[in-house]
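> take a look and give me a structure for this.
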Amino acid sequence: MPYAVPYMRFSFSRQGRGSSIERQEMMIGEWLGKHPEYTLYPKTYKDLGRSGFSGEHLKFGFGKMLKAIEDGLISSGDVILVEAFDRAGRLPPSDMFPILSGIVKAGVNIVTLDDGITYTLESVNNNHLFLLLAKIQQAHNYSSLLSDRIKKSYANRVDRAKAGEKVKVRTPIWLKDGELIEDLVPIIRQVFELWAEGVGAWSILKKIQDQHPALKKVNVSTISEWVRNKTAIGYWRDIPGVYPAVVDAELFYRANNRPVRSIPTRNPRKHFETGLIVCGVCGGNMVSKIDKLKSAKVVCGTRSRKGIDACSNSKNFPLDVFLYLITTTSTEAMQQALRRHQLSDSEKKAIVLRGKVDELGKQLSNLYKLAAINLTDELQQEIERKIFERDQAQVQIKALEVISSVNEDWGAAVEISDDMRIDEPERANALLRSVGYALKAFTNGTIEVPCKDINGIELNPCKYEGYSKRKDAYILSTGSGVLEILNFASKRHLATLEEY
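Predicted coordinates for the structure are as follows:
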C-alpha cells in the first residue's frame, strides 16, 4: 500500500499559536479519509516558523523529505500532501522548478489540498506544466513583494522611533496604545523585583496571576520574556525613549544579571529547603523523602534518581535537623541577601553602566561582522564611536566602585523574622540561594554549616550522631558542644508544647 507523506510549513512562529497547523492537519486527515488506498507515512515532515522564501526549509524538514526520496524511503507511487503549493517553498522559479521536477521524476506525486490537484510526472509534462510554473512564479512574487513592504515598513518605523514618535508594533501586556496601563505597573515591577531576588518563574506567576484579569492567561515562559524585554525600560530595538518605562534601568539590569544558580528546580512553597541542602559528595541537591514510618528523611537526590553508581552518599538525615539548622543559621545570609538588594546610588549607577557595556559589546560584535564583509569609512567611524562609549562607561564603573567601597553604610542591621519563611517561602528560599547559602551533608553524618547560629556560635565541625529515644531528640555534636534538637512530633514534647 503506497504512503501519503504529510508536509507542513509556516513562516512565522506566531502562526504556531494560531490555527495554521491545525488547519493543515485537518485537511490532511480529510484527504486520507477519502483515499483509504493510502497509508499515512510514519513521519510528518515539518518546517514550523521557517521561511520558504529564503530556502531555510531546505536545510530542515523539506530537505529531510527530499533526502528520504533520494534514499528510496519515499518511493514511486507515494504522494506528498501539502496544504497549498506555496507551502513547498517560495523560491525563484529557476530554483524551485528543478526541486519539484526531481520529486515527480522519482515517481512521487504531489497533492495540493486546497485545490485537490495531483501533480504527477505525466501531468507536469502535459497540461500541468504551465499551471505549475505559474504557481511557482506567483508564490515567489508574493513573498518578494511582501518582503519589500516589510523592509520599507521597518525602515519607516525606525525613522519615526528615532524622531521620538511611538511606533505601532506588538507591545508587552503593560502597554496599550503606547501608554502604561497604570494598574499593571506595580505588578510588573513586583515581577522584576522577585526575579532579581532569584524567585522562579512558576512561583512569580502563581503570585501575580490573581492580581489582575489580564494576567489570567499568562504563560510561565512569558515571565522570563518580560524580564529580558528592553521595552520595560522604554526601548524599541536599540532606540531608547520610544515608550514610557515600567521599571527603572537599575532594576532591569539587576534582574537580567541574577545568578543562574538561583533558579529553583522545585517549588519552595512546598519544599522550603529545596536547594538549601546539597550533597557533600556529588554536589547535587538533597531531597526529602517519606519513609515507612511516615518520617521525613533527606537523601542525595542524584543517588535517588540515578542509582548507587551516580553517588556514594547513602546517608539518610532527618529533615527536622536541617530545618532547625536553616532556621537558626540563615539570619546572617538573609541579611547579606537583603543588603544586596538595598543598593547605594553609586551601585545602582554601576549596574546600569554594566548593562550599557554589555549592550555596546553586542553592537560592536555585529559591526565587526559587517566590517569583515565591507569596511566603509562610515562603518569605521561608528565602530570607533561605540568603542569610545564603552571605554567611557568602564572608566565610570571603576570610579563608582571606589566610591561605593569608601562610603558603604548599611545603617542598622536588618531584622529578619520567621514571617518571611512562613508567608513568603519562595522569596526567602531564593534570597538565601542568591548568596550561596547551603548546608552540605556527607556520608559520615557530617553537616557543613555555612554561617554561625543566631547567637553567634560556631557549629562547625557539626555531625549528626543519631536519634535519642530516651530524650526524643536528634543529637548533633558541634564545635561548641552537644546539641539536642527536640522532636516535637513525639507525644512527650507535643504534650509539653500544647501546655505551653
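> please count neighbours and contacts with C-alpha atoms only from this point.
Fine.
> which elements pack onto the longest helix seen in the chain?
In the chain, assigned by DSSP state H, the helix with the most residues is helix 128-162. Packing partners of helix 128-162 (3 or more Cα pairs under 8 Å, 6 or more residues apart in numbering; DSSP states H and E): helix 93-105.
> any idea of the angle the longest helix of the chain forms with helix 93-105?
On the basis of axes from the mean of the first three to the mean of the last three Cα atoms, to 10 degrees, helix 128-162 is oriented at 140 degrees to helix 93-105.
> and helix 128-162, how far out from the chain middle?
Centre-to-centre, helix 128-162 and its host chain are 33 Å apart (Cα atoms, centre = their mean, to the nearest Å).
> counting neighbours, which bits of that helix end up buried?
Neighbour-count burial for helix 128-162 flags 128, 132-133, 135-141, 143-144, 157-158, 161 (criterion: 16 or more other Cα atoms under 10 Å).
> so who does I69 touch?
By Cα atoms under 8 Å, 6 or more residues apart in numbering, the residues touching I69 are S75, I103, A106.
> so how far is F62 from it?
Separation of I69 from F62 (Cα to Cα, to the nearest Å) stands at 11 Å.
> what of A393?
48 Å.
> between these two, which one's more packed in?
F62 (23 against 20; other Cα atoms under 10 Å).
> show me what contacts that one?
Going by Cα under 8 Å, 6+ apart, F62 touches Y7, Y45, K46, D47, A88.
> correct me, but I110 touches I80?
Yes. If you go by Cα atoms under 8 Å, I110 and I80 touch, sitting 4.8 Å apart.
> which residues in the stretch 201-350 of the chain form helices?
201-208, 220-228, 249-256, 301-306, 319-329, 331-341, 345-373 (DSSP state H, counting those that start in this stretch).
> let's compare: structure for the following, please.
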Amino acid sequence: MKDAFSYIRFSSPEQAKGDSFRRQSEKADAWAKANGYRIVKSWEDLGVSGYRGQNATKGDFGEFLRAAAAGELARDSVLLVENLDRVSRQAPRKALSRFLSLIDCGIGVVTLTDGALYTAESLDQDKSGMLLFGSLMVMIRANNESRVKGERVAAAWERKRLAARDKAHRLSDRIPGWLTPGRDEAGRRTCTENTKRAGIVRRIFEETVQGLGHRAIAKGLNRDGELSFLSQTAWQPSSVSKIIRSRAAMG
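Modelled structure (predicted):
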C-alpha cells in the first residue's frame, strides 16, 4: 500500500466545537481505504489561519513542507485535504507556488471534496490546462473570501472603537474578571473595579515578583478559599498564567 498523509485545518478555535474535524477526518479515512492507501501520519492545524500563511510558517503544515523538501517523505505518497483552501488562503501567487513546489517534491495532492488527484504527471498530461487552471481558481476564490471577511471584521471593530470613544460603549461584552459592568444615569455602559477580585489580581502579580510559580500561586488561592473569576471553581495554574500575560491588567 502507498503512503498517504492527512491534513486538517480550520481557522477559528470555535470550529473545534463543530463538525469540521470529524468531517475532514472521515473523508480522509474513506478515500485512503477506497484507493489502496494507508494514512501513516496526520498533520493538524486547529484554529490556525491559512490567509497569512501561518499554517506554513508556524503550524504543522510547515513541518510537513520541510519534511517533503528534505526528501523524508516517500515519493508517490499523497496529501489528503478536504479542499485546496485548507492548504492556503494566501494570495494566489503564493498559494500556487507552494502547491507546485510540493508536487515537485513528488507528493501528490488529493482534494477530498471532488476526489481530484494533482500530481506532476497529471498536471503535465493535462493538455487543456484545466486541471491547473481549476486549482488556481479555487485559490483565487479562497483568498477573496478571506480578504472580504477580514475587511468586514475590521470595519465592525472600527465602528466599535468609534462607539467606545464617542458613546462610552464597551468594545466587547467580554471584560476582565476583576471589573463589574454597569450603566450610568444616561444609560451608557460603565465598568467599575471589583475590589475583592482586583485584590486577588494584585496578589498574583506580587507573588509572581516574589518568585512563586503559577502552580504555587493557585494552591495558595485555593487554600484561602478564593474562587476563580469565570468558572467560580478552584484556581488552576493556567488561570493564573492568563492573568499574568493579559495586557488588560495594564489598564
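> please state their TM-score.
TM-score of the superposed chains, computed with TM-score structural alignment, normalised by the length of structure 2, equals 0.73; 213 aligned residues with a Cα RMSD of 3.3 Å.
> quick one on the thing from earlier: preserved in structure 2, out of the contacts of I69 of structure 1?
Contacts conserved in structure 2 for those, using both residues aligned by TM-score structural alignment, their matches' Cα atoms under 8 Å: I103, A106.
> and the closest residue to I204 of structure 2 other than its chain neighbours, what is it in contact with?
Among residues not flanking I204 of structure 2 along the chain, I217 sits closest, at 6.7 Å (Cα to Cα, 6 or more residues apart in numbering). For I217 of structure 2, the contact set (Cα under 8 Å, 6+ apart) comprises I204, E207, T208, P237, V240.
> so what's the fourth one up against?
With contact set as Cα under 8 Å, 6+ apart, P237 of structure 2 has these partners: H214, R215, I217, A218.
> what helix or strand does the second one sit in?
Spelled out, that is R215 of structure 2. For R215 of structure 2, the enclosing helix or strand under DSSP states H and E is helix 214-223.
> L79 of structure 2 contacts V110, correct?
Yes. Checked against Cα under 8 Å, the pair L79 of structure 2 and V110 is within contact range at 6.1 Å.
> map S147 of structure 1 onto structure 2.
Under the alignment (TM-score structural alignment), S147 of structure 1 maps onto G150 of structure 2.
> for the residue nearest the centre of structure 1, which non-adjacent residue is closest in space?
For structure 1, the residue nearest the mean C-alpha position is S224 (5.7 Å; Cα atoms, centre = their mean). In space, and not counting its chain neighbours, S224 of structure 1 is closest to A201: 6.9 Å by Cα to Cα, 6+ apart.
> same check on F85 of structure 1?
Using Cα to Cα, 6+ apart, the nearest residue to F85 of structure 1 is T112, at 6.0 Å.
> just to revisit the earlier point, what about the match of S147 of structure 1, distance to W157 of structure 2?
G150 of structure 2 is 11 Å from W157 of structure 2, by Cα to Cα.
> what's the answer for G220 of structure 2, then?
G220 of structure 2 sits 39 Å away from W157 of structure 2, taking Cα to Cα as the criterion.
> then S241 of structure 2?
For S241 of structure 2, the distance to W157 of structure 2 - Cα to Cα - is 27 Å.
> what's the answer for N35 of structure 2, then?
Distance from N35 of structure 2 to W157 of structure 2, by Cα to Cα: 47 Å.
> ok, G36 of structure 2 next?
Using Cα to Cα, we find G36 of structure 2 at a distance of 49 Å from W157 of structure 2.
> now do R189 of structure 2
Distance from R189 of structure 2 to W157 of structure 2, by Cα to Cα: 17 Å.
> the nearest residue to Q24 of structure 2 once chain neighbours are set aside: what's it in contact with?
Closest residue to Q24 of structure 2 apart from its sequence neighbours, by Cα to Cα, 6+ apart: E82 at 6.0 Å. Contacts for E82 of structure 2 were tallied using Cα under 8 Å, 6+ apart; they are I8, Q24, K27, A28, T111, L112, T113.
> likewise for L48 of structure 1?
Counted by Cα under 8 Å, 6+ apart, L48 of structure 1 has contacts M8, R9, F10, S11, F12, S13, G16.
> trace it over to structure 2, please.
L48 of structure 1 maps onto L46 in structure 2, by TM-score structural alignment.
> how far away is its match from D60 of structure 2?
Distance, L46 of structure 2 to D60 of structure 2, using Cα to Cα: 9 Å.
> now swap in I140 of structure 2 and tell me
23 Å.
> same check, this time on L117 of structure 2
Computed as Cα to Cα, the L117 of structure 2 to D60 of structure 2 distance reads 22 Å.
> can you check F205 of structure 2 too?
34 Å.
> comparing the two, which shows the higher neighbour count?
Between F205 of structure 2 and D60, counted using other Cα under 10 Å, the more crowded position is D60 (20 against 17).
> show me the contacts for the more buried one.
Applying Cα under 8 Å, 6+ apart, the residues near D60 of structure 2 are W43, E44, D45.
> in structure 1, which of those still touch?
Here is what carries over to structure 1 from those, by both residues aligned by TM-score structural alignment, their matches' Cα under 8 Å: W43, E44, D45.
> most surrounded residue in those?
With neighbours taken as other Cα under 10 Å, the top of the kept ones among the contacts of D60 of structure 2 is D45, carrying 21 neighbours.
> do a quick rundown of the helices in the stretch 351-500 of structure 1.
377-407, 419-423, 425-434, 491-499.
> let me know which of these is tucked in deepest.
helix 425-434 (a mean of 26; mean count of other Cα atoms under 10 Å).
> name the helices or strands packed onto it?
helix 185-197, helix 331-341, helix 419-423.
> so it matches what in structure 2?
Under TM-score structural alignment, there's no match for helix 425-434 of structure 1.
> structure 1: which residue goes with L162 of structure 2?
So L162 of structure 2 corresponds to D159, using TM-score structural alignment.
> so its match versus E165 of structure 1, what's the distance?
For D159 of structure 1, the distance to E165 of structure 1 - Cα to Cα - is 9 Å.
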